[in-house]
Every structure is written in C-alpha cells, then in structure tokens.
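Colleague: Mind looking at a prediction? Sequence and model below.
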Amino acid sequence: MIKTVAKLVLKPLVKLVYRPRIEGLRNVPRKGGVILASNHLSFIDSVVIPLTAPRPISFLAKAEYWQGKGVKGRVLRSFFDAIDAVPVQRGEAHLAQVALDAALEVLNNGQAFGIYPEGTRSLDRRIYRGKTGVAWLALTAGVPVVPVALAGTDEIQPVGTRRPRIRKVTVKFGEPLDFSHLHGQARNARVRRQVTDEVMAAIQALSGQEPAEVYNEVPKAA
C-alpha cells in the first residue's frame, strides 16, 4: 500500500517542484529489456531518472537501505521500492559480478535497467572513462542501450549536504544504440571496450561534458 502511494505521489510531486526539462522520451523503448546508461553527478540521479522516464527503471542500491528500523526504515524501504531499486550487497570485489547478475535478471525479465558506466559520481563535472560492465550486460542480454545525460542534479544535493535544494534539472534520453550484431561476445575484452567507448561517446555528445579520458576513482573518504 505504501509503495503504491509513493509511486502515485512521487512522480507528479517531483515534476511540480523541480519542473525538469526532459528531452527524447520517444527514444526509450516502451517494452522489452533495455539499458539506460547515464553520466553520474549526484546521489539524486537514481531518483531523477526513474521519475522522469516513460517506464519503470531499476537501479542497484545498497541492501542496507532495506534493513533500517522504525519509521525511518519503513520510509526508506518504501521509497526505494517505489523507484524499483534492486538491493545488492556491496563492499567486496567478488560482489561486482553479483551486482551484474542482478542487473542481468532485470533485463532478462524484459525490464529496463539504469547504470552509470563511470562507476561513481563526477565531482568536477567532467565525464570519465566507462567501465565495461555496461557492455557485458548489453552483449549478454542482447538489449539496446539508451544513453542518458543529466545536468543540474549536482546542484540539488551537492556532496556533503543532507537536504535537497530546488534547482533546474535537464534529462536527455538519446537514440538507442544497437549492439545486436555483437551479441554473445561478452567475454571478448576488446569488444567490451569498444562497446563501452561507444556508449560513453554517446553520453558525452548529449551532455557536452569535458572528457577526462581516465577512470574515475572513488574518493578514499567514501
């Protein structure tokens, strides 16, 4: 019941308060498995994309969000359920494949899955080199990739702040990238790199961000 109410309230509320500029909704397939690959500027990105997309989008989220106690715990569980988040354990190297397997299950069920190929948020607004998990998913599941560009989300909740602000947000959905001719080549590192670079180039073309041309590293304090 709480999840249903949250879904009905969140989307119109976000649009009313933030009035996001949304472009390219027609580029998101309404049915079938699809990956939405986005640049990453803020924690709030995983809220903005599901609430502006034309269909439910699942993102991975820390399992701890579902394990809280009391009223706060119930609110968090309801919120992440409402945006179709998928709980995963984090913190160990081998769990990266566990996370990819969870994403693959979403895609194999004909659903949409959101991913940030950069791996972590950009703190300097540049766009970083993509990690090849997005390619592994696309090639294994045989689904298209829709590039997504966000702007302004880093101003809603900058790193170190607890309360969101009202700022202008833009969400651009690009034309789907079709890698069906490479389906089944997920184990080929060269092909994964090629596909990932193509996805990142499409995201960068939409966002206009300066390419960093290196991987983005998680801050040591994180």
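Modeller: Structure received.
Colleague: Please count neighbours and contacts with C-alpha atoms only from this point.
Modeller: Noted.
Colleague: I'd assumed Ser78 was in contact with Ile2.
Modeller: Yes - counting by Cα atoms under 8 Å, Ile2 touches Ser78, with 6.3 Å between them.
Colleague: Those two: which is more packed in?
Modeller: Ser78 (21 against 14; other Cα atoms under 10 Å).
Colleague: need the contact list for that one.
Modeller: Applying Cα atoms under 8 Å, 6 or more residues apart in numbering to Ser78 gives the contacts 2-3, 6.
Colleague: tell me which of those is nearest to Ser180?
Modeller: For the contacts of Ser78, the residue nearest Ser180 by Cα to Cα is Lys3; the value is 35.6 Å.
Colleague: number of nearby residues for the closest one?
Modeller: Neighbours around Lys3, by other Cα under 10 Å: 17.
Colleague: Kindly report the same for Asn39.
Modeller: Counted with other Cα under 10 Å, Asn39 comes out at 30.
Colleague: separation between it and Gly208?
Modeller: Note on Asn39: its distance to Gly208, by Cα to Cα, to the nearest Å, is 11 Å.
Colleague: and if you look at Leu51?
Modeller: Plainly put, Leu51 is 23 Å away from Gly208 if you go by Cα to Cα.
Colleague: Looking at this structure, which strand is longest?
Modeller: strand 145-151 (DSSP state E).
Colleague: what's in contact with it?
Modeller: For strand 145-151, contacts defined as Cα under 8 Å, 6+ apart pick out 27-28, 34-41, 45, 138, 169-178, 199-200, 202-204, 206-207.
Colleague: Please pick the buried ones from those.
Modeller: Buried subset of those (neighbour count, 16 or more other Cα atoms under 10 Å): 28, 34-41, 45, 138, 169-178, 199-200, 202-204, 206-207.
Colleague: In strands, which of the residues you listed appear?
Modeller: Here DSSP E is the test, and these give 34-38, 170-173 as lying in strands.
Colleague: Figure out how far stretch 122-137 is from the centre of its chain.
Modeller: In this view, stretch 122-137 has its centroid 11 Å away from the chain centroid, taken as Cα atoms, centre = their mean, to the nearest Å.
Colleague: try this one side by side with the last:
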Amino acid sequence: MFYWLLHRLIAGPILKSAFRLQIVGAESVPKKGAVILASNHLSVIDSIFLPLTINRHVSFLAKIEYFMGTGVKGWAMRQFFLATGMLPMDRSGGKKSEASLQKGIEVLDKGEVLGIYPEGTRSPDGRLYRGRTGIARMVLEAKQNVTVVPVVMVDTEKVMPIGESVPRLRKVAVVYGKPIDFSRYRGIKADRFLLRSITDEIMSELHALGDQQFRDVYASTVRQQLEGPRSSAAPSPSASAA
C-alpha cells in the first residue's frame, strides 16, 4: 500500500513534473509474468525514477549497507527502502551473495518485476561497462520463463552526480527497449560460457539502445582505480556506493 501511495499519489506526480520525466517505450514491459528490467546505472536516483514509469510493482536488489544505519535515522531509512520495494543484497561474495541472488529469484518465481543493474555498480564516468553474470543466473534458475527488458536511464547522473546528496532540477528520460526472450535456454545446464553469453547479449542490447561508450571491463575495477589515491588518504563517502 505504501509503495502505491508513494509512487502513484505522492512522490510520483511531483517527481515527474519537477524533472520533466520523459518515458519512451514502456509498453514493451509485459503486463504480467516474470520480468527483469535490466538497466544501466548512472545515479543513486535511478531506483527512484524507474518504478515511476510502469504500472507494475518493481523490486530492486539494493546494497545491504543501505539497511544497516543506526538510530532513528537508520531505522527510518531501512523502513523506507523496504516499503519501496528494495531488497538488501550482500555483495561480499560466497554464500552471502548467493543468498542475495535467491531473493531476486523468489521475486521472479512469483511472476513479479525485478529491477537489476547488470554492471553491478554505478558507472564512474558515464560509460557502459561489462555486465555481471548474476542476471543470467536468475534468468536460468527461475521456475518460470523470465522476460528481460533493457532500460536506459538518460541524464540521471547530471541530476545527482556521485558524491552529491542534493538533486539538481533538470530533464531526465527512461527509455525501454524490446523484450528479450531467453526461453531457448530453458532446461540447459548453466555453465560460465552460457552465463557470459546471456549477459553479453543483454549488455549489447543496452549499448544499442543508448548512446554510452562501452568498455569491456568491470565498472567496479575502474572505480577502485579512480578512488585509490583518495581511499589511501581518507575514506570516501561514495567509495562503497552501488
């Protein structure tokens, strides 16, 4: 109930008007069944704008640090993220990351919509980076066929650049591509080659849909390189942002 009140009656209309939100191709999203919205990731506010563009509930896998705040503020932020469809994801690897992927699969098994950023973290420089194969595992391991819809966020990094907490008022857009059907792989045992093939196909569609330059390296690697000198001197407030 809180999700729909927030997105449809309160924040939704205000944000759409204030940021002149342009929505292109939203009719590509199936009206029912399991769907993954595979989006590029330019700003922390991507997860706020994207759910405003379709009439289905969207769940997101969000970094677990968002849910670990203390005191009244931490509790309020935790409740807000949970109420708006965010699911805590532990990215430390191993069994914890495996459990996080299972949360996403549970959403798909219920025939719902899951928002995923295949790059795994925000782009450090506006370019599109190599996709992580977790999205392919979800497609293959879900109990029902999953439709993947590529989504491109446009200019959200100009509204709230990395390291800033106050958004700037300017026009943004959300552009949907054609649905991708991976049902041809149902029943095939996943290996690293198949997972990479599915992930690369999704990233290729994202690249074709937008105008970002593509780099075939992980965004997290580039961010670590860029933040290295700063992190050695003092912790950066954006160093662990997703």
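Modeller: In hand now; what should we look at? Remember, predicted model here, so these are calculated numbers, not experimental data.
Colleague: Could I get the TM-score for this pair?
Modeller: Superposed pair, TM-score by TM-score structural alignment, normalised by the length of structure 1: 0.90. Supporting alignment: 222 aligned residues with a Cα RMSD of 2.1 Å.
Colleague: What residues in structure 2 pair up with the next helix or strand after the longest strand of structure 1?
Modeller: Per DSSP states H and E, the first helix or strand lying C-terminal to strand 145-151 of structure 1 is helix 153-156. Against structure 2, the aligned range for helix 153-156 of structure 1 is residues 156-159 (TM-score structural alignment).
Colleague: what's the answer for stretch 194-209 of structure 1, then?
Modeller: Aligned by TM-score structural alignment, stretch 194-209 of structure 1 falls on residues 197-212 of structure 2.
Colleague: So what touches the matching stretch?
Modeller: So stretch 197-212 of structure 2 is in contact with 38-40, 118, 126-128, 130-133, 135-136, 150-152, 175, 177, 180, 213-214, going by Cα under 8 Å, 6+ apart.
Colleague: can you give me the strands for structure 1?
Modeller: Secondary structure of structure 1 (DSSP E): strands at 21-23, 34-38, 57-58, 60-62, 86-88, 112-115, 145-151, 170-173.
Colleague: Distance to Val195 of structure 1 for those - can I get that in CSV?
Modeller: Listed next are the strands of structure 1 as CSV, based on distance: least, Cα to Cα, whole Å:
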stretch, distance to Val195 of structure 1
strand 21-23, 24
strand 34-38, 12
strand 57-58, 22
strand 60-62, 21
strand 86-88, 25
strand 112-115, 14
strand 145-151, 10
strand 170-173, 18
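Colleague: and His94 of structure 1, which of the ones you listed is closest to it?
Modeller: Closest approach to His94 of structure 1 among those (Cα to Cα): strand 86-88, 12.2 Å.
Colleague: on contacts alone, who are the packing partners of the closest one?
Modeller: Secondary-structure packing of strand 86-88 of structure 1 (3 or more Cα pairs under 8 Å, 6 or more residues apart in numbering; DSSP states H and E): strand 60-62, helix 95-108.
Colleague: go again using 6 Å as the cut-off
Modeller: Under the contact definition 3 or more Cα pairs under 6 Å, 6 or more residues apart in numbering; DSSP states H and E, strand 86-88 of structure 1 sits against strand 60-62.
Colleague: Report the mean distance between the strand it packs on and its aligned residues in structure 2.
Modeller: Mean deviation of strand 60-62 of structure 1 relative to structure 2 after superposition (mean Cα distance after the TM-score superposition for structure 1): 2.2 Å.
Colleague: Please report the residue range of the longest helix in structure 1.
Modeller: Using DSSP state H to define each element, structure 1 has its longest helix at helix 189-207.
Colleague: excluding its backbone neighbours, what's nearest the aligned partner of Pro179 of structure 2 in structure 1?
Modeller: The equivalent of Pro179 of structure 2 in structure 1 is Pro176 (alignment by TM-score structural alignment). Spatial nearest neighbour of Pro176 of structure 1, excluding adjacent residues (Cα to Cα, 6 or more residues apart in numbering): Val146 at 4.4 Å.
Colleague: Also Gly12 of structure 2?
Modeller: Nearest residue to Gly12 of structure 2 in three dimensions, chain neighbours excluded: Leu52, at 6.0 Å (Cα to Cα, 6+ apart).
Colleague: That neighbour: neighbour count?
Modeller: If you count neighbours by other Cα under 10 Å, Leu52 of structure 2 ends up with 23.
Colleague: any idea how far it is from Tyr176 of structure 2?
Modeller: Leu52 of structure 2 sits 13 Å away from Tyr176 of structure 2, going by Cα to Cα.
Colleague: What's Val146 of structure 2 aligned with over in structure 1?
Modeller: Per TM-score structural alignment, Val146 of structure 2 is aligned with Val143.
Colleague: ah, wrong one, I meant Pro51 of structure 2
Modeller: Aligning on TM-score structural alignment places Pro51 of structure 2 opposite Pro50 in structure 1.
Colleague: Leaving out chain neighbours, which residue sits closest to that match?
Modeller: Per Cα to Cα, 6+ apart, closest to Pro50 of structure 1 is Ile57, 5.2 Å.
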